[in-house]
Structures are given as structure tokens and as C-alpha cells.
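# Dropping a prediction and its sequence here:
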Amino acid sequence: MIVVSLGGDAHRAVLLGRARVGTPEDAAAWLRGEALRLAVRLDPGPRTRWAAPGLVHPVRGPGPDAPTAMRAWAECPEQVRGVRALLAQGHPYTRRFQDPGGSWYELTAAPAENAGDPMNQPSPDVPRCEATGQVTQIVAELAMDVTRTAGAQPRSRIRCALAPHLTYEHQGIVRELSGGGGHVWGTFGAAVPVWRVRVAPPCPHWAGAAPCGLYDDHPGACVPARTSEPA
């Protein structure tokens, strides 16, 4: 089974978590744990260990409250049993929690054959992060020196090769390598030039709906490479 958590608004959706689990019981447990994880990060409770006593206290505002709804859903045994039963019958399950301003958080579980698994299906229409970064002279020299593989000259400016993501780090291709050698990838931030480079293969063609596993600390989902535009 595939289990997924998403967050978004009227303009875009962002992958927050994704896993493959074995049984409906595992899927329901993952969704419950993910709901509590997101709720705590969005709205820490008064007993949060990192906060001094009295620093965090309940405040009730108008409109929907996604963290409270996620806590209530996760702590309701009947809800969790219902999810397990639905999944055991081979049906998918989706639950969306609305927040003020049109933002939302969504939990989904489905049998792998019905989940639109991005591990097996290309996603050619994934939106792309619009961030761009500058490649300084010292970084360009580093991109030349970091590998002995022949390739193109470093670019002076790169575009993020990820789908829209929540982290402050962006990834782009500083230098194309020859003969299947991959790319020299660069890490940059908002108004911050490329500060790190590494050699890695191109993102897999199926990427776009989940972190592609290019390397361990990859910050987001890749967009499939298109030869008609620079990465």
C-alpha cells in the first residue's frame, strides 16, 4: 500500500510524506502517526517539551483549524477502525483537513496498484520551482575540479530542478557531464549564490511526486528533465 501526506492551498500542493507499507493496519497506523506529527508541528500544545511552562497556551480563532481536526481524527478509535476496514476491502482512503485562508492538509492511503505510484509512472506535468541561483567564479572553478569527468562549462546562473517545495534549499545543475557521467549539482538559497556542489546522476524520469532518492538529504521532489530548457 502507498500512504501519502500533502499540504497546499488553491495554487499548489506539496508532498509532506510518503511511504510504502504492507497491510491496511500499517497504513492506518502511518496515517494516524502522520496526522499527529503534522498537528504538533503546526500547533504545539501546552505540554510541548521545548517550550517553557506557560509559553504556549490555547487560542481559538474563527474558521477551520486543521491541527485540532487532525488530533481529533487521530485520537478517535472509531475513525482509525473505519480506515482499516475500508482499506481491507481494497478501497482507497483520503481525508482533507482545512485551515484558514484556504490552506489544507491531506492524508491518503491506497493499494499500490490504485495509487498512481510515481515510482512506476512518469509525471510530465509536475510544476517546477521558479527559484534561480547565481554561480560565482569560485563555485564554477569548484564544479570543474570536483570530478575528472569531461563535460560542459559551468553555467553562470541555474534554475531549481525541483517541484515546489517547503525547504529553503534549492537544487540546480551547474555543469553537464559527458558520457552518462551525470551532473554537477549546486545548492543555493533565496538571494544566496550556490554554496555547495556535488556530482550525482540525473533525477529519474519518474520523479515529481515524491523525493526521488537522488541522495540522502535531497530536499524535495524532482521535475523530470526536459531537454528543451536549462535545468
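All right, it came through fine. Residues are numbered from 1 along each chain as shown.

# make it CA atoms for all contacts and neighbour counts henceforth
Fine.

# Help me confirm that residue 199 is found in a strand?
Yes: when DSSP: H, G, I helix; E, B strand; the rest coil is applied, residue 199 is found to be in a strand.

# close enough to count as contact, it and residue 187?
No: using CA atoms under 8 Å as the test, residue 199 is too far from residue 187 to be in contact (11.6 Å).

# For the nearest residue to residue 104 once chain neighbours are set aside, which residues are in contact?
Excluding its sequence neighbours, the residue lying closest to residue 104 (CA to CA, 6 or more residues apart in numbering) is residue 98, at 4.4 Å. Neighbouring residues of residue 98 by CA atoms under 8 Å, 6 or more residues apart in numbering: 64-66, 104-105.

# the strands in this structure, which residues?
Taking DSSP state E, the strands of the chain run over residues 2-8, 13-20, 93-98, 104-110, 132-134, 157-159, 170-176, 183-189, 192-200.

# Next, the angle from the first one to strand 13-20.
Spelled out, that is strand 2-8. Between the axes of strand 2-8 and strand 13-20, defined by axes from the mean of the first three to the mean of the last three CA atoms, to 10 degrees, the angle is 160 degrees.

# Below is structure B, check it against A:
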Amino acid sequence: MNRLPEPRRAYHCDVIAEGAVYGTGEPAVYVLATTSELSPRRALLWICGQARRIADRLDPDPRSSPWARPVTGTDYGNRSDGPTGLRAWADDIGGHRAVRDQLKTGAPVSFTVDDGVNGTFRLAIWPMTVRPDPAPEIRADRPLRVRAYTDIPHPERY
């Protein structure tokens, strides 16, 4: 007798932005990107790529952008810098090991960065249990039946 296959995990990833709509001040939530991956490593790689993508769209990285030169000596006060926080999280290799270990145990992971001007950005990964469909039961004492659907009539029926 066949048993049900062991459940597997898939990892759902979301990138969400929350902030006020320009001109009205009403809060709004935007889903920027979403995907599902089959391993915690691939989920983390995808979410880190999204963090870098958002950071580069908000404020190009002066280290990698040929046209943006570094600004030195500028004091921005206490305003939080979202792109720098996103890049720092995406480049934190030691922290990624802890995140992968946490995902392997089945716990969700979420990272939120506040950018004073543009709102907040939340990157989230959570494991989902996926149970594949059971395989058909094959027994030696019964012939295997195969069903095929076609427009051609069966020769034995006519």
C-alpha cells in the first residue's frame, strides 16, 4: 500500500511598501514583488536582490554607479536612510546564515526598513507546507489501466 508522500516546504516571498499617497496623505500599501521559491537559499537570494533593486531605485549606490559620486561631509540629521539599510541587510552574509537556519525550522522572517521620505519597506519570507498529490496505487494483482482521450474511435468498439 502506498503512503502519502512526505510534505515539503516552499518559501513565499513578499516585498511590500507602505506610505502616504502624495497630495492626500492617506496611507496606502503597495505589493512591489512576490514569488515562491523551493529552498530557503533561493528565497533569500531573491529577497536580497529585491532589497538592492529598491535601494538603487531610491538612491543609486555611489560605489557602483558610474555617474553618482559619493557625497561626503553631508549631515542629514536624524532622518533614517532606507537605501543604506536595505543595502546593509542585503550584504550581511553572517545574518543570512541565521535567516536560513530560522527558515529551515519553519519560522517566518521579516525585515522592515523605514525611509523617512518614502515610507517603510517590508521584506518577508515565510515557509509553506506543500504536499504533492499522492501517486496512483499500483498493485500486481490488477492490470494497469491507462485512459486516453481522443477523437479517433476505438477499433474494438465498432
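Sure thing, it's come through. A quick note: this is a predicted structure, and the numbers were derived from the prediction, not measured.

# Could I get the TM-score for this pair?
Taking TM-score structural alignment, normalised by the length of the second structure as the basis, the two superposed chains have a TM-score of 0.63; 112 aligned residues with a CA RMSD of 2.3 Å.

# related to what we said a few turns ago, what do we get in the second structure for the residue nearest to residue 104 of the first structure?
Matched to the second structure by TM-score structural alignment, residue 98 of the first structure sits across from residue 114.

# cool, residue 196 of the first structure as well?
Pairing criterion TM-score structural alignment: no partner of residue 196 of the first structure within the second structure is identified.

# how many other residues sit next to residue 196 of the first structure?
Neighbour count for residue 196 of the first structure, taken as other CA atoms under 10 Å: 13.

# That one: what's it in contact with?
139, 186-188.

# Quick one: end-to-end distance for stretch 75-88 of the second structure.
End-to-end distance of stretch 75-88 of the second structure (CA to CA, to the nearest Å): 19 Å.

# can you list contacts of it?
51-52, 54-56, 58-59, 113-116, 120.

# Residue in the first structure paired with residue 46 of the second structure?
Alignment note (TM-score structural alignment): residue 46 of the second structure maps to residue 30 of the first structure.

# What separation do you get for its match and residue 106 of the first structure?
Going from residue 30 of the first structure to residue 106 of the first structure by CA to CA gives 13 Å.

# do residue 193 of the first structure as well
Distance from residue 193 of the first structure to residue 106 of the first structure, by CA to CA: 34 Å.

# Looking at these two, which has the bigger crowd around it?
residue 106 (21 against 18).

# tell me the contacts of the residue nearest to the more buried one when sequence neighbours are not counted?
Sequence neighbours aside, residue 96 is the residue nearest to residue 106 of the first structure in space, at 4.2 Å (criterion: CA to CA, 6+ apart). The neighbourhood of residue 96 of the first structure, defined by CA under 8 Å, 6+ apart, consists of 104-107.

# What distance do you get for the residue lying closest to residue 90 of the first structure once chain neighbours are set aside to residue 79 of the first structure?
Leaving aside its chain neighbours, residue 90 of the first structure sits nearest to residue 111 (6.6 Å; criterion: CA to CA, 6+ apart). Distance, residue 111 of the first structure to residue 79 of the first structure, by CA to CA: 19 Å.

# Compare neighbour counts for the two and give me the winner.
Using other CA under 10 Å as the criterion, residue 111 of the first structure and residue 79 rank with residue 111 on top: 23 against 15.

# Now check the second structure for the residue matching that one.
Using TM-score structural alignment, the partner of residue 111 of the first structure in the second structure is residue 127.

# thinking its match is in contact with residue 105, fair?
No: the pair residue 127 of the second structure / residue 105 is not scored as a contact, 9.0 Å apart, by CA under 8 Å.

# Do I have it right that residue 128 of the second structure meets residue 11?
Yes: with contact defined as CA under 8 Å, residue 128 of the second structure reaches residue 11; the gap is 5.9 Å.

# give me the number of residues near residue 29 of the second structure?
The number of residues packed near residue 29 of the second structure is 14, by other CA under 10 Å.

# Return the residues in contact with it.
16-19.

# coming back round to it: can I get the contacts of residue 98 of the first structure in CSV including distance to residue 56 of the first structure and neighbour count?
Formatted as CSV, these follow (distance: CA to CA, whole Å; neighbours: other CA atoms under 10 Å):
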residue, distance to residue 56 of the first structure, neighbour count
64, 20, 16
65, 17, 16
66, 18, 23
104, 23, 19
105, 23, 24
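
# Need the max-distance pair from these.
Greatest spacing in the contacts of residue 98 of the first structure, by CA to CA: 64 and 105 (11.8 Å).

# Now do the shared contacts for those two.
Residues touching both residue 64 of the first structure and residue 105 (CA under 8 Å, 6+ apart) are 98-99.

# separation between the residue nearest to residue 106 of the first structure and residue 196 of the first structure?
To residue 196 of the first structure, residue 96 of the first structure is 38 Å away according to CA to CA.
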